[in-house]
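In: compute the structure for the input listed below.
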Amino acid sequence: MWRDLGRIGLDPGSGGYRRYAWTGADRDCREWFRAQAEARGLTHETDRNGNQWAWLGDPLAGDAVVTGSHLDSVPDGGAFDGPLGVVSSFAALDELRRRGAEFTKPFAITNFGDEEGARFGLACVGSRLAAGQLTVEGAHRLRDGDGVSLPQAMEAAGHDPDALGPDPERLARIGAFVELHVEQGRALDLSGDPVGVASAIWPHGRWRFDFRGEANHAGTTRLADRRDPMPTYAETVLAARREAELAGGLATFGKVAVEPNGVNAIPSLVRGWLDSRAADQATLDTVVAGVERAAREHAERAGIDLTVVRESFTPVVEFQHALRDELCRLLGRSGPGPSGRAVPVLGTGAGHDAGILSASVPTAMLFVRNPTGISHSPAEHAAEDDCAAGVRALADVLEGLACS
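Out: Below is the predicted model:
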């Protein structure tokens, strides 16, 4: 499975993956998912929001146990973020069948669409729509860098955009959702454990900073006469690093757009996107407020107009304690770690579909050790033995939740 999937969307130049929503690579990933489902005798369906489901048992019976993740990527992303969870879900089902486990509840594997938000700028679009956290109107307003709307992209890919919308009936039939994911940090590497259980997802969001100045000739305009938004943006980037260090949070300007974007032209607009996260809401508020305050002070001194827009926000997600504790119990009994050793429980600064669904469905997460902590990069990695340990752990969890 890993070899077959690994060929899809791989860029030979960067060595990373470019699996963006509703593109050819996304289509091929979806076909791969369908083939894996049908090869196992599972019933495949695509819901109204473009999420894929592979069902064992009656989907309408209720109290279903669901696992899975996503297959799309960030620009030049790694092989493991998302796909490890989907591949491990199919592999865990294979392991349960090898054990002779009998399912007593409906079971499904899912591939949520557009989790990374690489094309349209909003993460977890498929799960947000299903959970009612993204309105139909909001989804229709999403545009990619070429001005193509989400409905246009979906229609071109053969999916009906008019069907978009909340799916409470489907979510009400799910009794538990467990997502396996490569860890996007080094906590497990430092503790010496191959697998851990998630406690919570940090609050996080994305803010767009628009710095507007005046375009002019780079070779004839005196420095004193310029309204150049680029230095103000640069000062704000430095301020973000400073504020994050002072407060103990995270702040990153990782995307920027410049107009008119000419080598010999002073910009008229510099647009930068701030990603900020923290272990608690108060710290996050402190970081973002500090960055915006510094940006406004620099903009005022330079005669630059500044607009700040919060484009997305997810509050802290505490995974359901009862389900989390049940995972710990199941893995403590027969998990991948040494006998008698408690499975580690850790928080994460990365967002996931499980976090979005947690408001509607009991959710939990498993993390697989990432020896370097690198993620969203071609250098992202997990050792084969650890991936196998993750499959066994997921199988143990699913057996405890869904089997007799």
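In: going forward, measure contacts between C-alpha atoms and count neighbours the same way
Out: Fine.
In: quick one, helices of the protein?
Out: Per DSSP state H, the chain carries helices over the ranges 2-6, 24-39, 83-99, 125-131, 136-141, 150-156, 168-172, 187-191, 229-247, 281-302, 321-334, 353-357, 384-402.
In: which stretch among these comes nearest Gly57?
Out: helix 384-402 (11.2 Å; CA to CA).
In: in the closest one, what's buried?
Out: If you call a residue buried by 16 or more other CA atoms under 10 Å, then helix 384-402 has these buried ones: 386-399, 401-402.
In: and Asp210, which of the helices of the chain is closest to it?
Out: Of all the helices of the chain, helix 229-247 sits nearest to Asp210, with 8.9 Å by CA to CA.
In: which elements pack onto that closest one?
Out: Counting contacts by 3 or more CA pairs under 8 Å, 6 or more residues apart in numbering; DSSP states H and E, helix 229-247 packs against strand 204-212, strand 250-259, strand 269-277, helix 281-302.
In: any chance of the ones you listed in CSV with mean neighbour count and distance to Ala163 as columns?
Out: What follows is the helices and strands packed on helix 229-247, written out as CSV (neighbours: other CA atoms under 10 Å; distance: least, CA to CA, whole Å):
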stretch, mean neighbour count, distance to Ala163
strand 204-212, 22, 27
strand 250-259, 16, 32
strand 269-277, 23, 31
helix 281-302, 18, 35
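In: hang on, the earlier thing: how about the helices of the chain, which one is nearest Gly219?
Out: Using CA to CA, these put helix 229-247 closest to Gly219, at 15.9 Å.
In: next up, for comparison:
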Amino acid sequence: MLEELAHIGRDPATNGYVRDAWSDCDLLLREWFAGEAARRGLDTREDRNGNLWAWWGDPSATPGVVTGSHLDSVRQGGAFDGPLGVVSAFAALDILRNRDFVPGRPLGIACFTDEEGARFGVPCMGSRLLTGVLAPSRALGLVDDEGDTLADVLVRTGREPGRIGRDDETLGHLGTFVELHVEQGRGLADLDRPVGVAGAIWPHGRWRFDFHGQANHAGTTRLADRDDPMLPFARMVLAAREAAAGHDAVATVGKVRVSPGNANAVPGLVSAWLDARGPDERDVRALVAELTEGAGRAQVSEESWTPVVDFDVALRDRLAAVAGGDSAAPVLPTGAGHDAGILASAGVPSAMLFVRNPTGVSHSPAEHAEQADCEAGVVALANVLEDLCR
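Out: Purely as a prediction, here's the structure:
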């Protein structure tokens, strides 16, 4: 199944993937999901926010056990972040049927929309809208790099913008959610274990810094007469690294937009996006406050925030016992955000399985997982689903 997806959105120059939400690539991936569900006789539904659900059994009668992940990617991302969880969900269901297992609860496979937030800047868009964490009015007004709003894009793909928002009917179908994901770090590689369980997700967020100046000619404007926003921006980037070290956190400026963007002009505006994360919410907040104060007259706006997520301890331990085989699977924290974290924060019992990443590299074409480890992840997921669906 991963091979069937390998060509969709792949950049031949880098071998990275560009799978923005609601793009032509995303629509092809949605068709693939529906096709896999149909081949297995599952009932496929799209909720008000574009999330896809394939059901074995009727969740309207009894809340079900759901697994899955997402199919969109960061720009120039890898082949495993997201798709591995969706593919593994279908493969685990196949294993259960080969065992002649009949679930005592409905079993669902989910594909969340716009988990990465690459197009509109807000990660986990589908699950945030589903749970009501993100207001529809704000979501519909988000603008992509081409100047299109989410509302515009939804209309073009045949959806109704007025329908998005908290979906209590769909939430009522979710009894338990388990997301399998390639590990985004080296924890399992260092422990020499193929599969692990998430213990907690660090608090994390994104902030936009707009540095305003005056656009002017690069050759004729004296240094003393310049109001160059690139200078406070550069100072902020350096300060972010120092502040992160001082607050036991991580901070990254990975996206910058310069206007007007001419090589022979002093910029008039530099917009930069800060990603900050850490084990302790107070440290992350203090880091951002320090950078905001140091940025002077820059405009700073919070685009997303997710508090710490401590996964349900009983469910986590149950997964560790079932997924680990002869010994309990290791429990690891993570600095990466996931739809499972959004659902957990909204009160849906949720947990995560990780599959070993030998290099620890993620959000990059170098992201990898060995075939044997992926298969071990599928077996572990199947065992977990069988246990939860009894």
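In: just send the helices of the first structure back as TSV, with distance to Asn264 of the first structure too.
Out: Formatted as TSV, the helices of the first structure follow (distance: least, CA to CA, whole Å):
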stretch	distance to Asn264 of the first structure
helix 2-6	42
helix 24-39	36
helix 83-99	43
helix 125-131	38
helix 136-141	34
helix 150-156	35
helix 168-172	53
helix 187-191	46
helix 229-247	13
helix 281-302	20
helix 321-334	56
helix 353-357	44
helix 384-402	50
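In: out of those, the one nearest Asn370 of the first structure is which?
Out: Checking the helices of the first structure against Asn370 of the first structure by CA to CA gives helix 187-191 as the closest, at 6.6 Å.
In: okay, now Pro83 of the second structure: neighbour count?
Out: As a burial measure, Pro83 of the second structure scores 26 neighbours (other CA atoms under 10 Å).
In: ok, and the closest non-adjacent residue to it?
Out: Leu71 (5.1 Å; CA to CA, 6 or more residues apart in numbering).
In: wait, doesn't the one you found sit right on Cys25?
Out: No. Leu71 of the second structure is beyond contact range of Cys25, at 9.7 Å (criterion: CA atoms under 8 Å).
In: common neighbours of these two, please.
Out: In terms of CA atoms under 8 Å, 6 or more residues apart in numbering, Leu71 of the second structure and Cys25 are both contacted by the residues Arg19.
In: now Arg206 of the first structure. Nearest residue, chain neighbours left out?
Out: Distances taken as CA to CA, 6+ apart put Asp275 closest to Arg206 of the first structure, at 4.7 Å, once the chain neighbours are dropped.
In: next: Met365 of the first structure.
Out: Excluding the flanking residues, the one nearest Met365 of the first structure by CA to CA, 6+ apart is Glu179, at 4.7 Å.
In: gap between the residue nearest to Pro83 of the second structure and Leu29 of the second structure?
Out: Separation of Leu71 of the second structure from Leu29 of the second structure (CA to CA, to the nearest Å): 7 Å.
In: the more surrounded of those two?
Out: Regarding Leu71 of the second structure and Leu29, a neighbour count based on other CA under 10 Å identifies Leu71 as having more, with 29 against 22.
In: as CSV, the helices and strands packed on helix 229-247 of the first structure with distance to Val317 of the first structure would be great.
Out: Output for those, formatted as CSV (distance: least, CA to CA, whole Å):
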stretch, distance to Val317 of the first structure
strand 204-212, 10
strand 250-259, 17
strand 269-277, 12
helix 281-302, 11
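In: I'd like to know which of those lies nearest to Phe112 of the first structure.
Out: Minimum separation from Phe112 of the first structure across those (CA to CA) falls at strand 204-212, 19.9 Å.
In: that closest one against the second structure, how far on average?
Out: Comparison of strand 204-212 of the first structure with the second structure after fitting gives an average deviation of 0.6 Å (mean CA distance after the TM-score superposition for the first structure).
In: distance from that strand to the middle of the chain?
Out: Counting by CA atoms, centre = their mean, to the nearest Å, strand 204-212 of the first structure is centred 19 Å from the centre of its parent chain.
In: so it versus strand 250-259, what angle?
Out: Orientation check (axes from the mean of the first three to the mean of the last three CA atoms, to 10 degrees): strand 204-212 of the first structure against strand 250-259 gives 40 degrees.
In: what lies in contact with strand 204-212 of the first structure?
Out: 229-230, 232-233, 268-278, 284, 299, 304-316, 349, 351.
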